[in-house]
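Visitor: sequence and computational prediction follow.
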Amino acid sequence: MNIDKICEQLTIDEKIRLLGGVGDWHTYDCNGKIPSIMMTDGPHGIRKLEQEKVGDIETSKPATCFPTASAIACSWNPAIVKKMGEAIAKEAKKEQISIVLGCGINIKRSPLCGRNFEYFSEDPYLTGKLATEYIEGVQSLGIGTSLKHYAVNSQETRRMTSNSQIDERTLREIYLSAFEEVVKKAKPTSVMASYNRINGEFGARNKYLLTDVLRKEWKYQGGVVSDWGAANDIVSCMKNGLTLEMPDPKGFHTDVLKEAYKDGRITGQELDNWTKNVLQNFVSLHKNIEENYEVDMEEQNQVARKLENESAVLLKNNSVLPIGKEKKVIIIGELARQMRFQGGGSSHIQPTKMTNAIEAIREKGYQVTYIQGYQNEKEELGEKQLQDTIEKLKQEYRKEDCVILYFIGLTESYEGEGYDRKNLKIPQNQEELLAEIAETVGKNHIAAISFGGAPMDFSFEKNVGAILHMYLGGQAVGESVADLISGEVNPSGKLAETIPFSEKDTPAWRYFAPPNDDVEYREGIFVGYRYYETFHVPVKYPFGYGLSYTSFSYSELNVPEVYSGGKIQIRFKIKNIGKVSGAEIVQLYICPIESDVIRSHIELKGFQKIYLHPGEEKEVILELDERSFSVYDVEKKAFSMLSGKYQICIGASVHDLQLKANMEVVGNSYFRNERELFPDYFREQPHGMEISAEQFYQLLGGEPKHDKEKKRGEYTVYDSYQDVVNVSMFGKFVRGVVHIGLKIILRGKSERDPAFKMVKMGVEEGNLEGLIATSGGIATPKLIDMLVYNANKKYLQAFKRLLKK
């Protein structure tokens, strides 16, 4: 494709129209002069809709549903994550799709974020390594990707208007680090700009993120696409680094851009540059479309099965698992029949097949009895249902030859895109029934098979002898359960995030998802295990934790005594000292021994998954470089390797450090002594560092503008629909009509349904300008202007706008 020649052939109107999508999923064909390409949601499978319909996230064409990112991250295996990317790309080619919208790499700031199932980890190093392979896997077949959501998109509450207030060092070390890794190494086709504001400016028009960091510093040459409806003030978006607005702007932003071109705010050179970017990074992908591309869908299912087999985490096992074929298996819980295998929202996939755990375990040759026990979509456990379950269990259970598999976890209404959780609780009926079962038969013959896209309350552990945690394991999760409980596959997954005792133990608890748009990242760099380990906060299951049916030993750590730069190798040995084959995920952490800089006491800087037969021993070599010992120096505007003494730790989890050795690093000094600035950090405290508002604003470089006290007269099209409509009679009337309309559009769906909740919250919390594009034409520019005028008591302007064509 000759980009310059095509650009010369396009009219001004065609160039401008090319900057916005057509419908929900296509690019513009410039009146037939260029091909149109299609993109679809990912990231754990293809969601190609049969038709474009407002609020429809479920009527997509069948596709392989692979494990979600929260699951595959627990594999700690970049190679199989790459295979997943390749498998997804095959189905994209089959459906003539040019870009898969994924993968999502936002850091898990809080376990309560409703979309955490789409993200890998709380740790940027692990996230970056896995996401790099995913992107390379998809793009190896000529299919484009969209790395998302750039950036600091840590909550679903008010996600389209929230303002992530974050200091520069935290931004660079935690929230941008994985993006930097993937952009530089995998060169994703596109990066998706997030809905939220970052330090006051929306992601899709954030010059610092899109131009200064992404383009100039990281030398990114790809495209930048807006999240759907995230382009506010389209002229500013384009000038500050956006390439393509999605979805269809319905003529609104096209007209705005034309007007800006006419009055000279947009130059011809700028328009040509933007046009060439779309042609190069989006339209050119059409050349990779293949007619009649064939995919073996059963093979795809087996890929999904292998992925989940490597990702499931054995959290507890008092010799309950694996289960011998001579044992009778009693399966209890509706989650065994109607399995939870994916999250709710835009990534919702129609699977090509689904074998539930009951069928899969029977196919292994086990004698299986199934008892429903509880209902997925109910919170309460009726007395009759309880008694019937216990009575049937008594009839079937024989202590010497039975194992109970109790299926437990978060049901569909508990987590999904568009809304956050309030706590870590699981459905009460599941816990009550399990407690009764344990009281009846004892816990030593009960194994819990658990599901969920994020950490949850595992206090039920006291009532079981084993826990096999599947996360959200894709369409082959039932077959994977059978593989793992039978011992045909040895569990090898390890947690890619910490599971705390309570949401109140989490570092962002006081600042996560507030009832206004101000979101203060006061916990700073202390996200996940960095917080728990530095401040000695007890957790239920630590980062990197996971059991196996075998055991491993570590030995012979070899570490250089002094390091001053370049790449160095850390060597040690790992041995399978058990009786069955298995895989161990070895983890390398660096621990600053003493520092005058605020730092985590421990950071992951290397890992590898090692497969070993009984008695087999291998040498492991992991590399470190300057970045391994660096912090972001806000004065130098660069990462800086700090001098000092470090401990190199090798272990099976952040709590299980088997080998340790000291090393002297010769590097730089930080620009300030933070013992003087933040003395509380350097004192032993039971629950972390308390940072004052004044200290936080000092880190930010000044007190930010707050959104808490907005008054009538101050509302704009960038405020949320719910904030604007609530303050005027006209707004309340419109809200009532919209609510009725939503019920009609989503008729047949419960208000607990993730699809209903996502669409409702998308409207309620969506910023007004964004709704023009995402509402299917229902929210017109005239209606939006009238809502804002009425909210600001500008009734004459509202009346004039009503009369204006």
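Guide: Nice, I can see it.
Visitor: from here on, contacts and neighbour counts on C-alpha atoms
Guide: Fine.
Visitor: residues near Gly741, how many?
Guide: For Gly741, the neighbour count with other Cα atoms under 10 Å is 12.
Visitor: the strand or helix carrying Arg735 - contacts with which helices or strands?
Guide: Arg735 belongs to helix 729-745 when assigned by DSSP states H and E. Contacts defined by 3 or more Cα pairs under 8 Å, 6 or more residues apart in numbering; DSSP states H and E place helix 729-745 against helix 721-725, helix 781-791.
Visitor: go with 7 Å
Guide: Packing partners of helix 729-745 (3 or more Cα pairs under 7 Å, 6 or more residues apart in numbering; DSSP states H and E): helix 721-725.
Visitor: if we can go back for a sec, any idea of the angle the helix holding Arg735 forms with helix 781-791?
Guide: Here helix 729-745 points in a direction 140 degrees away from that of helix 781-791 (axes from the mean of the first three to the mean of the last three Cα atoms, to 10 degrees).
Visitor: got a list of what the residue nearest the centre of the chain touches?
Guide: Nearest residue to the geometric centre of the chain (Cα atoms, centre = their mean): Tyr119, 1.9 Å. By Cα atoms under 7 Å, 6 or more residues apart in numbering, Tyr119 lies in contact with 69-70, 104-106.
Visitor: and Ala69, how many neighbours?
Guide: The burial count for Ala69: 27, using other Cα under 10 Å.
Visitor: ok, second structure coming up, stack it against the first:
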Amino acid sequence: MDGSMAPRSPASQYASRDADLGKISVEIEEAEKMIDTKALLDNMTLAEQVSLLSGDTFWSLPPIDRLGIGRLRLTDGPNGARGAGSFVGGVTAAAFPVGIAIGASWNPDLAKEIGSALGDEVLSKGAHVSLAPTVNIQRSVTNGRNFECFSEDPILTAELAVGYIEGLQSRKVGATIKHFVGNESEVERTTISSDIDERTLREVYLIPFEAAVKRAKVWAVMSSYNKLNGIYTAESHWLLNEVLRGDWDFDGVVMSDWFGSRSTAPTVNAGLDLEMPGPTRDRGPKLLAAVKGGEVSVETIRACVRNILTLMERTGAINDHREFKEYAINRPEHRALIRRAGAESAVLLQNDGILPLAQQGTVAIIGPNAKIAQVMGGGSAQLNPHYVVSPWQGLVDALGEENLFHAKGCSNYRFQPLIENPTTFEFFQGRELAGEPVKVVEEPSSLGVWLPPVAEGTVDPHRFSARMRTTFRASEAGVYRVGLTSAGLGRVYVDGKLVVDAWASWTRGTTFFEEGCEEVVGDITLEAGRTYEVVAEYARHDHINLYIAAIRVGIGRFSAEAEIAEAAAVAAKADHAVIFVGRTGDWDTEGSDLRGIALPGLQNQLVEAVIAANPNTIVVLQTGGPVEMPWLSGARAVLQCWYPGQEAGNAIADVLLGKAEPSGRLAQTFPVRWGDNPTHTEDDAVYPGKDGHVRYDEGVFVGYRHYDRHGTKPLFPFGHGLGYSSFAMSDLTVGLPDAAGAVTVTLGLTNISERLGSTVVQIYVGDVETSVPRPVKELKAFSKIALEPGEKRKMSFVLDARTFAFFDTTERRWRIEAGEFAVMAGFSATDIRLIVTVTQKGAVLAL
């Protein structure tokens, strides 16, 4: 899967579908009429109750027509609402900034705005529940899904999650916080055991979920694929009943991740209300038999159904009998929000004064991400955006093409580039591609991803084959590389010649949610200007666990030193050079972790060559997490822009040209090198895992806490970010603890520059003397604020008693040790400006 997109103009997409928003609103209001769920439950047969405890399709639960119960529909995901379509194609949707970008905004109010907008997006896809947000902690810098998560810090993650959920549920759309819990890596994620002690769980990994339940009143929780301390989370009574429903009083639905339920009675008895997707594997007749055999009680079934009905009532699904229809509504207000959010999440890592960029003179626009918009990561968060704006297009619109030069310089793809031509897929019964095709579909590129049902009503999703046909035009003569990845058997022909064969030798790798093979390649010599027929064949394999079927074919040329030399020459003739490097959604993706944090391919060499050619070089990074920067000292400015959604190019241009403030701050520490990360040890059991277990040996020392503990200097610290304005702090005070142990922190903040600007005030707390290992400091509060030139503002923060506590595993309670605590105010984890101490009495706090 890939979050990179060829540019499409927003203007041509404004009316991509006709939709009467007023009609949708009226229909939703009708669906929200109050209904007596207890009476419904009392009138349901046992078979009807059991039918609601699993999906009947990939994205929905079955209706019960006899009782007038509607169909509950769900959709991915965190940065948009894809709807019921596949991961490619389908009805277009708005693409919002990814999770790590929202994290870098440090703005819960913005998260709430985005959540509310996403609620409208979900409704436009005919759904009631969004499978978002993702709040797993960025434990390792190589987690393939870091882009989808907010932060390495539990408090920052929790505050953003609360805002996001409140916004989403304000539209009567259910939020589903995920993945509960310990899913901080994609390596063997469906089978591995995350071994985490309870103190670390309570102080780090459970914090965002607890806030979502207690404060945002989230309506649904998704269990993770992995085991927790040897027990699958979907079967953990301790996690789902004792912690979630007992300690936190959760009253919503617990659902499995897709195909993440592995049993019948154990999951139901543990508190897993809903098995997804459908058709069911472990419930239905199996669950009825378990009730009959005494393995599951009728009251347990009723409790699960009660939770499902509550969710349906909250979202209006219980009385929603509308004809299912998906709309592609390209809302102007969402376009504006995405552009603003993309700019607000940009982090100015380094700047010697060259930014904002003067709008006079010429600019060389260089790099593999310059003309290809990198808008999202890969996997279940992927969708088909209404349009995308590349950095090149954003700068052309702002500066005019006559002032810009361009050179690609090199490539950064993980797989050979897709063939972006109309592509036909023919489906056949059985695995032999025999007879006439039973169905033919058209796709925009050489990527096919199919979820059950495949070619609905025509082929068995477990025994079928497909043939892909498209064309490829060689732009120049030479040797080209053909690449194939497939979740199933595959081979590729070019003009009838077999070039890639992964049929007899197919083995599972890390692609397509760990169900596809690693890319298999073959080389072929092509003539310039000639168009070739490309045919790929696919057959379903018996050993695919998640029922996904997929094939991807790409053709590309090697990046050569000549391309870098050409880019350097282009840079040399311009007044400034802006180089766009980073990764793509094939690298930052669900299903596989990174194998390091160096820029892929020849990008480091490209940056060094451009810097050597033009001393006025600005580097713009687009990645889902940290990268090493061996060229840092030569760059005049470095701007990290993540994957900011469909308005990527416009948002980046706004920041580069000073139309918007780069007010983002790092939500994850950037290490100097991969080896500095706390999970990078000589022991594979710590990461990526060994013998089916991954040990969280660093305990509570995650992210910046690890760097503090070991005195390791990061490349850029947690919370870091420059702006186009400067601020000063003063007058830090901490009041005496009240009867509950809470204290009020105040300080003065002044904008000491000559332009309007924003900053983030960060409050950290550290226990001066402690009987257990505790971090030097922990983020406990923060606030993003904009001030006019010269303006001074008094800021106030309330730190409750638990701010000062650690989790006592002996008494299984939160404990404050009597003594002094340092309260620190600063602009990052290493830029602490003011410190005062406060004395707390010892206390034991309730869960």
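Guide: That came in fine, so what should we check first? In this text, all values refer to a predicted model and were calculated from it rather than measured experimentally.
Visitor: now the TM-score, please.
Guide: Between these two chains, after superposing, the TM-score reads 0.79 (TM-score structural alignment, normalised by the length of structure 1); 658 aligned residues with a Cα RMSD of 1.9 Å.
Visitor: what lines up with the residue nearest to the centre of structure 1 in structure 2?
Guide: Matched by TM-score structural alignment, Tyr119 of structure 1 corresponds to Cys149 in structure 2.
Visitor: which residues in structure 2 does stretch 604-612 of structure 1 match up with?
Guide: On structure 2, the counterpart of stretch 604-612 of structure 1 by TM-score structural alignment is residues 779-787.
Visitor: buried residues, that stretch. List them.
Guide: 779-782, 784, 787 (16 or more other Cα atoms under 10 Å).
Visitor: now intersect these with the strands, please.
Guide: Judged by DSSP state E, strands contain the following of the buried residues of stretch 779-787 of structure 2: 779-782, 784, 787.
Visitor: ok, so of those residues, who is nearest Arg813 of structure 2?
Guide: For these, the residue nearest Arg813 of structure 2 by Cα to Cα is Lys780; the value is 19.1 Å.
Visitor: tell me which element the residue lying closest to the closest one once chain neighbours are set aside is part of?
Guide: Leaving aside its chain neighbours, Lys780 of structure 2 sits nearest to Tyr764 (5.4 Å; criterion: Cα to Cα, 6 or more residues apart in numbering). Using DSSP H and E, Tyr764 of structure 2 maps to strand 757-767.
Visitor: check the mean deviation of that strand from structure 1.
Guide: For strand 757-767 of structure 2, the mean deviation from structure 1 after alignment is 0.7 Å (mean Cα distance after the TM-score superposition for structure 1).
Visitor: show me how far that strand is from its chain's centre.
Guide: Centre-to-centre, strand 757-767 of structure 2 and its host chain are 25 Å apart (Cα atoms, centre = their mean, to the nearest Å).
Visitor: and it, what does it pack against?
Guide: By 3+ Cα pairs under 7 Å, 6+ apart, strand 757-767 of structure 2 packs against strand 778-787, strand 819-826.
Visitor: in structure 1, what stretch matches the shortest one?
Guide: Against structure 1, the aligned range for strand 819-826 of structure 2 is residues 644-651 (TM-score structural alignment).
Visitor: kindly report the same for stretch 429-447 of structure 2.
Guide: Using TM-score structural alignment, stretch 429-447 of structure 2 pairs with nothing in structure 1.
Visitor: list of residues touching stretch 487-497 of structure 1?
Guide: Outside stretch 487-497 of structure 1, the residues that reach it (Cα under 7 Å, 6+ apart) are 73-75, 121-122, 309-314, 322, 483-484, 528, 543-546, 548-549, 582-584.
Visitor: now do the strands in the stretch 651-800 of structure 1.
Guide: All strands of the stretch 651-800 of structure 1, identified by DSSP state E, counting those that start in this stretch, fall at 657-665.
Visitor: check the gap between the residue nearest to the centre of structure 1 and Ala336 of structure 1 for me.
Guide: 25 Å (Cα to Cα, to the nearest Å).
Visitor: picking up where we left off before, now, the contacts of stretch 487-497 of structure 1 that are in strands?
Guide: 313-314, 582-584.
Visitor: so which of these is the closest to Pro507 of structure 1?
Guide: For those, the nearest to Pro507 of structure 1 is Val313 (24.1 Å; Cα to Cα).
Visitor: close enough to count as contact, that closest one and His469?
Guide: Yes. Val313 of structure 1 is within contact range of His469, at 5.1 Å (criterion: Cα atoms under 7 Å).
Visitor: helix, strand or coil for whatever residue of structure 1 lines up with Phe580 of structure 2?
Guide: With TM-score structural alignment as the criterion, the equivalent of Phe580 of structure 2 in structure 1 is Phe407. Look at Phe407 of structure 1: counting by DSSP: H, G, I helix; E, B strand; the rest coil, its state is strand.
Visitor: repeat for Ser640 of structure 1
Guide: Ser640 of structure 1 - assigned by three-state DSSP - is strand.
Visitor: show me the contacts for it.
Guide: Per Cα under 7 Å, 6+ apart, neighbours of Ser640 of structure 1: 630-633, 668.
Visitor: now swap in Leu315 of structure 1 and tell me
Guide: So Leu315 of structure 1 contacts 467-469, 546-547 (Cα under 7 Å, 6+ apart).
Visitor: check the burial of whatever residue of structure 1 lines up with Pro385 of structure 2 by counting its neighbours.
Guide: For Pro385 of structure 2, the aligned position in structure 1 is Pro351, judged by TM-score structural alignment. Neighbourhood size, Pro351 of structure 1 [other Cα under 10 Å]: 21.
Visitor: how about Thr233 of structure 2?
Guide: 30.
Visitor: nearest residue to it in space, ignoring adjacent ones along the chain?
Guide: Closest residue to Thr233 of structure 2 apart from its sequence neighbours, by Cα to Cα, 6+ apart: Lys227 at 5.4 Å.
Visitor: again, but for Arg159 of structure 1
Guide: Closest to Arg159 of structure 1 by Cα to Cα, 6+ apart is Asn196, at 5.6 Å.
Visitor: so that neighbour makes contact with Arg205?
Guide: No. Using Cα under 7 Å, Asn196 of structure 1 is not in contact with Arg205; the gap is 10.6 Å.
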